[in-house]
Every structure is written in structure tokens, then in C-alpha cells.
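1. After the sequence you'll find the predicted model.
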Amino acid sequence: MLIKEELNRYNRQMILPELGLKGQEKLKAAKVLVIGAGGLGCPVLQYLTAAGAGKIGMVDDDMVELSNLHRQILYNHTDIGLSKAKTAATKLKLLNPHVDFTAYHERFTADNAIAICQDYELVIDCSDNFTTRYLINDTCVELGKTLIFGSILQFEGQVAVFNHNSGPNYRDLYPAPPSENINCVEGGIIGILPGIIGLYMANEAVKLICSIGETLAGKLMTVNALNNMVLVFKIAQGKQAEIVKAETTVSTSKEIDKTTLDQWLSESPDEIYLIDVREDYEHEEFNIGGVNISLYELTSSLKSIPKNKKVVCYCQTGQRSKMALQLLEGIYEGEVYSLTGKLL
């Protein structure tokens, strides 16, 4: 039951017919686990706290650093050197004393994953490395927990809802981790992006808890904050993703490594058509040749892509090139390949 102070606090969202008193009571009864109290974790934690999620757990073994502060705005310079999880819990309690917080100042590992996750109904992945992402996913699959996923790098972010009602999980989209990991330390990030993606994640959480609206269950949304392009992919279980509502055509798609590409280029260079699917500023800074067609401009540039050559898409990490492959797979008739691994 909501007390009078809570009724006043949440009044502006409770008057929404889609949410109402019942929705707010569902939020109060919710148990949400947020793994990672950094760039994505901060906005997720702040807005779920403000929205009135009843119990929130947060897992993070990191300390606040000066380089965090341009994007992790829950913290300030006086928090440098302090535990993120414990500091976040203290600050969030001031934001909303009606929420119950549990801070886990420890790394999320195979040894503690099930013990931490089992008491929560919804898990939100705000981690920053592939090892943790796959562990979170596999734990949620084992326990039957719905997982909200988010990732950010440079100007681009991704949001998805996995394992909802036994739907597609993270491995249906990315079956195995890449050979190398790139993060904000190496690739950089615009400080506003975690807020954009984090708020989408928090919004998905509210919708799932309250059973309202259309969620990203079984879908992957990509957001480019530099050019304001948004794409939504539908994820098929056991298959690669394909663009929502895309028409299916016959095509051959594969992933290749740099060794294979070099061999193709040495044997028959005229048969290969390289496409750098990064942004133009990234292409200008460094590239391995070919033309530059941004991931977000691919569908409008189909006429310029020859159908009688092997099209190989590449990017910095292999993630955008994989999405390019998925995009072209549904609308392009020729052979398409994605280059895996990092360029540098």
C-alpha cells in the first residue's frame, strides 16, 4: 500500500491512465537488480529510484574516479576514491527514502551471480565488458529472469530486452564474445550518451514492471547521438537479427577475419567491395580502404553497392559491421560479409 506521502510524490505519473494506482503499486513491489553503477547505471538508478521502484540492488566493485565525472553525474569530485555502489545507495536514499537499497561492493562473478540475482525479478545490465555481459545473460537464462541490456561507445548506444517470457537472449544476437574488447577508455564516449541510453533502459523497466506499452522484448534498438539516427532490429532465437519489417530476399552472409580478407584481396582484389560502416570522421582518422557508407545510411545507398562483388563491411570492433550485415541481409541480393575483430 502507498502511504499519503508516496501518493503525493508519484501523483504526476499516477494520473497517467496507462499507469495509475495499480501501476504505482507494482513499482513499489518491484525488485530490480542493476549490475554496474557507472555511466549507464547512474541514470538507470536515479530514474528508477525517482519512479518508486520498491527494492533496488546495485552491483559494482569500482571506485569513483575523476575521469568518470563527465558522464556519471550521480557522483561529484568529493566522491573520488569511494565505492560506487555504496556511494550511489547513500545518494539515492536521499532522493527517495521510500526505496529499499542493497549495495554489493563486489565484482559480479560466476561464484556470486546466482546468489545475487535470484532475489530479483528484473535484471538490468549496465556493465562495460563482454565477460560480464555474457555471465549476466547466462545467469538470467538459467534463473528465468528478464534482462534489460544496454551498451554505449563513442556516439552510439544499444538497448534491448532479453529472455522475456523465454524470448531471445543475448547469445541469440551475439553467440560468442569477440576476440578483443573495446571500451570507453580506448574508444571514448560523449558524456551525454549514457543518459540517453540509460533513460531508455529505465523506461523499459517501468513498462515491463507495470505491463504497459510496447517493449523492446526480442528487439535491439541502436541510437546514434551524432546524427540522431535510430534503428530497431527484431531478434530471432537461434538466428541473426534482421531489420524490423524488412522484406526477405535470397542472400549469402558470413563473418570473416582479417586473414581471410587479406587472402581475398591478394587473390582477386577486383571482386571485393569494402565498405567502412563507421562515421566519416572515423574513416578519415584511419581506414583499411574501400568506400565509407555509415551504418545509418546503408539502406538509402543500396543502388551504389554492386551486386556482382563480395561486399565486406567493416568497423572498429566488428559490432557495427555485424549489424550492417544483418541490415543488408534482408534487402540486398548479393554476397555480404562482416569483418570481425578490431582494426587496430
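-> Structure received.

2. contacts, neighbours, all on C-alpha from now
-> Noted.

3. Point me to the residue sitting closest to the centre of this protein.
-> For the chain, the residue nearest the mean C-alpha position is residue 150 (2.3 Å; CA atoms, centre = their mean).

4. Skipping its backbone neighbours, what lies nearest it in space?
-> Setting aside the residues directly before and after it, residue 150 is nearest to residue 159 in space (CA to CA, 6 or more residues apart in numbering), at 4.5 Å.

5. Confirm that the one you found sits in a helix.
-> No: counting by DSSP: H, G, I helix; E, B strand; the rest coil, residue 159 is not part of a helix but strand.

6. hold the first one in mind and look at this next one:
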Amino acid sequence: MLNPILYYVKLSKENYLRYSKQIILENIGIEGQKRIKTAKILMIGAGGLSCPIMMYLTGCGVGYIGIVDLDKIEVSNLNRQILYNEEHVNKFKVQIAKIQLNKINKDCKIIPHQYKFTSLNSKELIKYYDIIIDTSDNFKTRNTINQICYELSKIYIYGAVDSFCGQMSIFNYKDGIKYNNLYSKYISEDKNCNTNGIIGVTTGYIGTLQAIETIKIITGCKQKLNNKIILCDLINTKTITQKIYSHRIKINKILINKQYIQKLESYTKNKQVVIDIRSNEEFLKRHVKKSINIPLKSFKTHKTLKFLRKYGNQNLICIYCNNIKRSLLISSLLTVNQIQHKLLKTNNKTI
């Protein structure tokens, strides 16, 4: 919960009328609405996740919303970035977002930061805001957000999407978990997550979750998501909440290529098991001797996790895939299930 001085915060007659439906809610009330009015939120990114978040936060009366983004609107954005339309193509997102959000609520102060978020400007930018909402699509930006939020004691609300799947969590809240408890600081900072297809329903769903958790923190609602992550599979209509532990199981990175096949094969000895998460077709073309093929989709089953827990007690699980994104997805799943493992990755497309 944020602790602004509310004595001097006044709600106008128009405010009482406009926000009457949420003021009568037990978890908000007049004091909660005053907290919303004084809140300062920073959006990192102005894309698919950001659009529903900004619209809902603006609509409920958040006082200040900063938006940092240097991108222009493209036609391919319009299927999910619902704040924009065809007339806005080739215009800067932050400028159009300001215009569109002011149409929703003219009292909300929209602050555009039309530049790229970097490690050089991050501290100067973040220090002015209460809550940082991450809608970025790369690990380098997320690691920077994580570091600066920790240094400045800022709450970090995280969201990520891929195809019909998404995840959402709250970091650095009441001395809770941090982003690096979910992903290693050193995992693929040069990787961009925005490589697969995406539908607007997925970004809308995860973005809405980020928005409601933001409002709950502002108003002081009891936070049940602290130290947990929400994992959503919308194509199969599944949503689970997993506990994350601050003392994260260490994931060792081993860069490998063709000349290291013998080293990889040695993992099958000395109580180490190599799990190849590629498809059956990829596995049959070429694989490490004695490795076990468990395709990505099979990790969704309880039997797979039960198997890995059983063998993980006596053997070190080594995950291999030539696609870093798939490796990171499985690594996250194993981490939240407290299954110790190593993440093996390659510089080449094939092993």
C-alpha cells in the first residue's frame, strides 16, 4: 500500500459522480479514491499489454501516468493495441496515447517520455513514480527495471505474453520476490520475446490483471499475489498460481555447440540427465546419446513434473533446446516447482 498524505486531497462533485460506482465498493471508498487520484504510475512500453492497462487506470481516475516508448504505430499493431486505429499509423505511440487517454479522462495527467528506456536513463525516470508497470518484450529491459526498482524501493508489476499464454507477477513488494527470482539476470539479455504470434485477447487478459493488481496496491487491498506468479494458458482455459521462492534455485548456463557434444553426452553419466525439449521430429534428426525427449507440450502434464521430481532427487536435470525462448519457458516452470536443473543453450541453430 502506498502512503500519500490524503489530508489535502479533495474530491470534486464531478469526481464523486464519475467514480461513484467504485467509491461505494468496500475495498475502495473515499480514501481509496483519493489514493488513486494521487498515484503516479510509469508504463514502460506502449504496446499490446499497455493499452488496456492505461485505459483502465485512466478510467478509474489515476492521477499521473508516465509512458516511456520510442516506437511508432504500425499496421500490425492494431490487432491488439486497442488504443490506436488506422489514422494513427506511423505516429509516435506516446503522443497518440496521450491524446486518446485524455479523451477517456481529461483529469488524468499523461506524461509522455518519447525516448528509449535504457540503463542510463532508468534511475532518473523511475524515481518520480510510485509503481512501475513493465510491458516490455526483452530480458535486458526487465533486468534493468528489476535492478533500479530494487535500488529505489519501487514496486514492479510484471507481465509477459506469448501466443495464447501469459504470466504476471508483482516484484519488490513488501520485501518480496524480485524478477531475478524468476529468471536469471544473465539469461539472454540480447533476446527479444516478441518473435511469435500474438492475439489481442491474450494481451488484454494479462494487461487487465496488471491493472487490477495496480489498483489493489494503490488502495491497500490485501495482496494475495505477493511472492507468486500467475500462469495463464488461454487456449486451454487454464490459469494457475505458483509460489516463487526468493532463494532461487541456481540455473547454470553452459554455452555449447557441435564441438561440445561429447561434453554434453558426459552429462548422462555422473547422475546427470539430459532432457531434450524439442519436438519429436527435431529429436530424431539429431540428439545427444542417452538423452530423453520430452517435447515442450508434454511439460503441461502432471505426470511429466512428477517424473522430473522423482529423478531430480537423485540426478541433476539438464534442459536442452536450440530455441532459448522454449528453454526459458521450461526453466520458469521447473523453478516454480522447485526442480533443480541446469539450462543448456547453444550458439547454433542445431546441436
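-> Everything's here; your move. In this text, all values refer to a predicted model and were calculated from it rather than measured experimentally.

7. Superposed, what's their TM-score?
-> The TM-score (TM-score structural alignment, normalised by the length of structure 1) is 0.83; 323 aligned residues with a CA RMSD of 2.9 Å.

8. isn't there a strand covering the residue nearest to the centre of structure 1?
-> Yes: assessed by three-state DSSP, residue 150 of structure 1 belongs to a strand.

9. which residue lines up with it in structure 2?
-> Matched by TM-score structural alignment, residue 150 of structure 1 corresponds to residue 159 in structure 2.

10. still on that earlier bit, how close does the residue nearest to residue 150 of structure 1 sit to residue 236 of structure 1?
-> 16 Å (CA to CA, to the nearest Å).

11. Those two: who's more crowded?
-> Between residue 159 of structure 1 and residue 236, residue 159 has the larger neighbour count (other CA atoms under 10 Å), namely 24 against 16.

12. Surely residue 39 of structure 1 touches residue 192?
-> No: counting by CA atoms under 8 Å, residue 39 of structure 1 does not reach residue 192; the two are 9.4 Å apart.

13. what touches both of these two?
-> residue 71 (CA atoms under 8 Å, 6 or more residues apart in numbering).

14. of these two, who's got more company?
-> residue 39 (29 against 15).

15. ok, now how distant is the equivalent of the more buried one over in structure 2 from residue 163 of structure 2?
-> Alignment note (TM-score structural alignment): residue 39 of structure 1 maps to residue 48 of structure 2. As for residue 48 of structure 2, its distance to residue 163 of structure 2 is 12 Å (criterion: CA to CA).

16. Structure 1: strands as residue ranges?
-> For structure 1, the strands defined by DSSP state E cover 31-35, 55-59, 100-104, 122-125, 146-153, 156-162, 219-224, 229-234, 242-243, 252-256, 272-276, 291-292, 310-314, 335-339.

17. With distance to residue 79 of structure 1 as new columns, can these be given to me in JSON lines?
-> Below are the strands of structure 1 laid out as JSON lines (distance: least, CA to CA, whole Å):
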{"stretch": "strand 31-35", "distance to residue 79 of structure 1": "20"}
{"stretch": "strand 55-59", "distance to residue 79 of structure 1": "17"}
{"stretch": "strand 100-104", "distance to residue 79 of structure 1": "16"}
{"stretch": "strand 122-125", "distance to residue 79 of structure 1": "23"}
{"stretch": "strand 146-153", "distance to residue 79 of structure 1": "24"}
{"stretch": "strand 156-162", "distance to residue 79 of structure 1": "27"}
{"stretch": "strand 219-224", "distance to residue 79 of structure 1": "31"}
{"stretch": "strand 229-234", "distance to residue 79 of structure 1": "35"}
{"stretch": "strand 242-243", "distance to residue 79 of structure 1": "43"}
{"stretch": "strand 252-256", "distance to residue 79 of structure 1": "44"}
{"stretch": "strand 272-276", "distance to residue 79 of structure 1": "41"}
{"stretch": "strand 291-292", "distance to residue 79 of structure 1": "43"}
{"stretch": "strand 310-314", "distance to residue 79 of structure 1": "40"}
{"stretch": "strand 335-339", "distance to residue 79 of structure 1": "42"}
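
18. if we can go back for a sec, now which residue in structure 2 aligns to the residue nearest to residue 150 of structure 1?
-> So residue 159 of structure 1 corresponds to residue 168, using TM-score structural alignment.

19. who touches its match in this structure?
-> 157-160, 206, 209-210, 229-231.

20. Which two among those are spaced furthest apart?
-> The most widely separated members of the contacts of residue 168 of structure 2, counting by CA to CA, are 157 and 231 (14.5 Å).

21. So those two - more neighbours on which side?
-> residue 157 (23 against 20).

22. contacting residues around the more buried one?
-> By CA under 8 Å, 6+ apart, residue 157 of structure 2 lies in contact with 131-134, 168-171, 210, 214.

23. quick one: which of these is most hemmed in?
-> residue 171 (28 neighbours).
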